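**Student:** Give me a model of this one.
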Amino acid sequence: MTTQPLPKPLYEDRAFLRHFWHPVCTLDELESAHPSGRGPMAVTLLGQRLVIAKLNGKIVAMDDRCAHRFAALSKGTVVDDTIRCNYHGWRYDSSGKTVHIPACPELPIPRKAATTAHECVLKYDLVWVRLDSTWDCTEIPYFSDWDTPGMRNVVVPSYVWSTAAERRWENFTDLSHFAFVHPGTLYDPAYDRPPIPAVDRVDGELRFAIAPPPEMIDKLPENAPMGTFTYRCTMPFSINLKLQLYKDSSAFTLWTTSCPIDETHCRNFLIISRAEKADDPDHVHIAFQKVVLQEDQPIIESQFPAEISAEEVSLPTDKVSNQYRKWLRELSVAAAAGKEAFARALTTSVKDESVKA
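**Tutor:** Sure, this is the predicted structure:
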């Protein structure tokens, strides 16, 4: 029996993704993981199992493995600003060092009695982790309206899809799928020929903008966000989509990012930011986005393999994803050459002159 070979992936080495910041959970998810509100909580990033907890008032991330018999620290308990392994009671401080061994407290603690701690910060009410900070040349992705006066931010509970994070990014920025996946929800199917925008690289971001036909608004639900679309997409998986709504010219931003759990699964985060208005409840906007996601999910999870393939057929109308894939490949190759090459590939700006005003 012969097995059909899988198509060639876009890039073989995903190690460069370890140099980026990735969100692993929302603050609410961490605080809900244990009655103490401090964790611990198990997460997975790039195939690496981590434990998240709040110790000494700070959120920390470390490998989810006790050095003694490799039990999961996420099955433990936060005690006196340490994580206690609930197999034999070993306790770890925020640096990942063992500070107490109940079985032999009179003996020196072995130097190898530690688990690896990782850089971890809280921003946008999300817990971010960077697995490899040795190059220190990446930043938390851009979000236009988190601190903007007059804007209301709603952090939506995260959700997991059985697909690569790259696929989810392309889904959110795909300008050709609206008429077919979201007819009558986000788009009028009569407008099935997508625009081809100028796509620029600026300071680690892909930037582009489109203006859907304003007349579509009459054929869409009242709460469908329709207006001019301005995208600022921080590599590798974050998207800041800022709209100026056609119906009242107010600001509305959808901010999303995907955490690469592994090659075939991603945890996705969404924040809805909109101008404060009277009689404009959060649940209406959350419910609408849920409908959109339910339309997208079965299509995206049907893509096989889950990883992007270099053998897929592309068109000029796939310009956004084509440019995205090109940049991902460049980053993967540059990372193999070292820090300077990687930083240069990430931060060098490239102006798209192919589309004339």
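**Student:** all contacts plus neighbour counts: C-alpha atoms, from now on.
**Tutor:** OK.
**Student:** What are the contacting residues of stretch 165-172?
**Tutor:** Residues from elsewhere that reach stretch 165-172 (Cα atoms under 8 Å, 6 or more residues apart in numbering): 236-239, 257-260, 263-267, 296, 300, 306-308, 321.
**Student:** Helices along the protein, start to end?
**Tutor:** Here the chain has its helices, by DSSP state H, at 27-32, 165-173, 178-181, 282-302, 319-337, 339-347.
**Student:** Could you check the longest one and say which residues are buried?
**Tutor:** Across helix 282-302, burial judged by 16 or more other Cα atoms under 10 Å covers H285, I286, F288, Q289, D296, Q297, I300, E301.
**Student:** For the comparison step, fold the sequence that follows:
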Amino acid sequence: MQQSAIFQDKSYLRHFWHPVCTVEELEKAKPSGVGPIAVKLLNEQIVVAKLPSGYVAMHDRCAHRSAKLSAGAVNGDSVQCPYHGWEYDAEGKCKFIPACPSAPIPSKAVVKKFDCAERYGLIWVRLDSSFESTSIPYFSGADNKKLRVVVQEPYWWDATAERRWENFTDFSHFAFVHPGTLFDPNNAAPPIVPMDRVNGQFRFVYETPPGMDVPDEAPIGTFSYTCTMPFAINLEVRKYTTDSIHVLFNVSCPVDDTRTKNFLIFGREKSDDSDHMHIAFNNLVFAEDQPVIESQWPAEISTDEVSVSTDKVSLQYRKWLRELDQASRQGRDAFREALLTPQIESGRAYPDATGTHQPPWTECVNR
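**Tutor:** Predicted structure coming up:
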């Protein structure tokens, strides 16, 4: 069979929010603690900084002689170029040219800016806000005072964000990639679960097999997924062993065509144990997954892959991605309808499944 990537053009992803760095990474980038820092999203080179007005993201290229602004500094309420000291405000407009301080500033002395916001200890960027249809993904541990929340260091994979998403939600691989870590190898046949679309999210529940011989730190129990399109997964686990909540929030940043920067935040009710124990366990699971996912070729999801019924989650995911891709070409209204129209398979009632084309919460965004 001839191989062909499902998505030839990923420009529709520019309408979504993506994490590009942690707050800690930004604070460590320069002695000032406010950046700037260089990041990359969907092949765009971006500079992120914290100005008095808030976090800002701009094209990482000075309009003067093309030096990277990320190699410069934050100077008051501006990002200053390292080459000739040109200063750009929060809107990306040059406000000062040291070489000719009294002359009019050229109208073209502007750097493209992007939507930027902080949430959950991560810095998020949206490259295209013209559709006004997307929100920063949902993390159930954000406002839960009972949880101890930890932001892990980002991890990099030579794999696409679509492949990483499918890996994290793939029930069938647990028994083979994580035997004795997350799963019992004798439980290789998972159920086929109903999947609901609500407010730009996939929501579904998987009851993992009880009584498996796995480590205590393994979050095994009732898996409740809330997956904000396109790459964020909020997995809330009601653990069988302790009847407590453990949340894993994983989201991938599509750096370029073949590489992802991945972020994990976890929270737990039972917090009298070591954070490092859980961090080490998460890293062990990632280390088991990484070589398998990086071995997939071609890097992009291919049309010639053979699927079976237990691949329902990935098949529904691919279907929705295609719908969003196609709808984005038709404009804002079509995109909103494709993203926000509820589709309920499970029969569960969702108070927020209104069918309206409004994001589920209001963002505080520096635009």
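**Student:** Once they're superposed, what TM-score comes out?
**Tutor:** After superposition, the two chains reach a TM-score (TM-score structural alignment, normalised by the length of the first structure) of 0.95; 347 aligned residues with a Cα RMSD of 1.3 Å.
**Student:** Now distance to D145 of the first structure too, for the helices of the first structure, in JSON lines please.
**Tutor:** Compiled in JSON lines, the helices of the first structure are given as follows (distance: least, Cα to Cα, whole Å):
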{"stretch": "helix 27-32", "distance to D145 of the first structure": "19"}
{"stretch": "helix 165-173", "distance to D145 of the first structure": "19"}
{"stretch": "helix 178-181", "distance to D145 of the first structure": "25"}
{"stretch": "helix 282-302", "distance to D145 of the first structure": "16"}
{"stretch": "helix 319-337", "distance to D145 of the first structure": "23"}
{"stretch": "helix 339-347", "distance to D145 of the first structure": "23"}
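**Student:** So which of those is nearest I272 of the first structure?
**Tutor:** Each of these has some distance to I272 of the first structure by Cα to Cα; the shortest is helix 282-302, at 7.8 Å.
**Student:** how big is the offset of the closest one relative to the second structure?
**Tutor:** Aligned to the second structure and superposed, helix 282-302 of the first structure gives a mean residue distance of 0.5 Å (mean Cα distance after the TM-score superposition for the first structure).
**Student:** That helix aligns to what range in the second structure?
**Tutor:** Helix 282-302 of the first structure lines up with residues 275-295 of the second structure when matched by TM-score structural alignment.
**Student:** Need the contact partners of that stretch.
**Tutor:** Outside stretch 275-295 of the second structure, the residues touching it (Cα under 8 Å, 6+ apart) are 150, 152, 157-159, 163-164, 167, 177-178, 181-182, 217-218.
**Student:** what do you get if the cut-off is 7 Å, keeping everything else the same?
**Tutor:** Surrounding stretch 275-295 of the second structure, the residues in contact under the criterion Cα atoms under 7 Å, 6 or more residues apart in numbering are W157, D158, A159, V177, H178, E217.
**Student:** Counterpart of the fourth one over in the first structure?
**Tutor:** For V177 of the second structure, the aligned position in the first structure is occupied by V181, per TM-score structural alignment.
**Student:** quick one: its match from T98 of the first structure, how far?
**Tutor:** Plainly put, V181 of the first structure is 52 Å away from T98 of the first structure if you go by Cα to Cα, to the nearest Å.
**Student:** who has more neighbours, those two?
**Tutor:** Summary of the neighbour comparison: V181 of the first structure and T98, criterion other Cα atoms under 10 Å, with T98 having more neighbours (24 against 16).
**Student:** Is Y225 of the second structure in contact with F204, as I believe?
**Tutor:** Yes. Taking Cα atoms under 7 Å as the contact criterion, Y225 of the second structure and F204 are neighbours in contact, 5.3 Å apart.
**Student:** Go ahead and measure how far stretch 170-186 of the second structure is from the middle of the chain.
**Tutor:** Average the C-alpha atoms of stretch 170-186 of the second structure, do the same for its chain, and the two points are 25 Å apart (Cα atoms, centre = their mean, to the nearest Å).
**Student:** Revised request: answer the last question for stretch 243-263 of the first structure.
**Tutor:** That offset, for stretch 243-263 of the first structure, works out to 12 Å (Cα atoms, centre = their mean).
**Student:** Repeat that for stretch 51-63 of the second structure.
**Tutor:** On Cα atoms, centre = their mean, the centre of stretch 51-63 of the second structure falls 21 Å from that of its chain.
**Student:** How about stretch 81-93 of the first structure?
**Tutor:** Averaging C-alpha positions (Cα atoms, centre = their mean) puts stretch 81-93 of the first structure 30 Å from its chain's average.
**Student:** residue range for it in the second structure?
**Tutor:** Stretch 81-93 of the first structure falls opposite residues 77-89 of the second structure when the two are matched by TM-score structural alignment.
**Student:** show me where the stretch 151-300 of the first structure has strands.
**Tutor:** Assigned by DSSP state E, counting those that start in this stretch, the stretch 151-300 of the first structure shows strands spanning 151-161, 200-202, 205-210, 227-234, 238-245, 251-262, 265-275.
**Student:** mean per-residue distance, the shortest one to the second structure?
**Tutor:** Read that as strand 200-202 of the first structure. Superposed on the second structure, strand 200-202 of the first structure shows a mean distance of 1.3 Å to its aligned residues (mean Cα distance after the TM-score superposition for the first structure).
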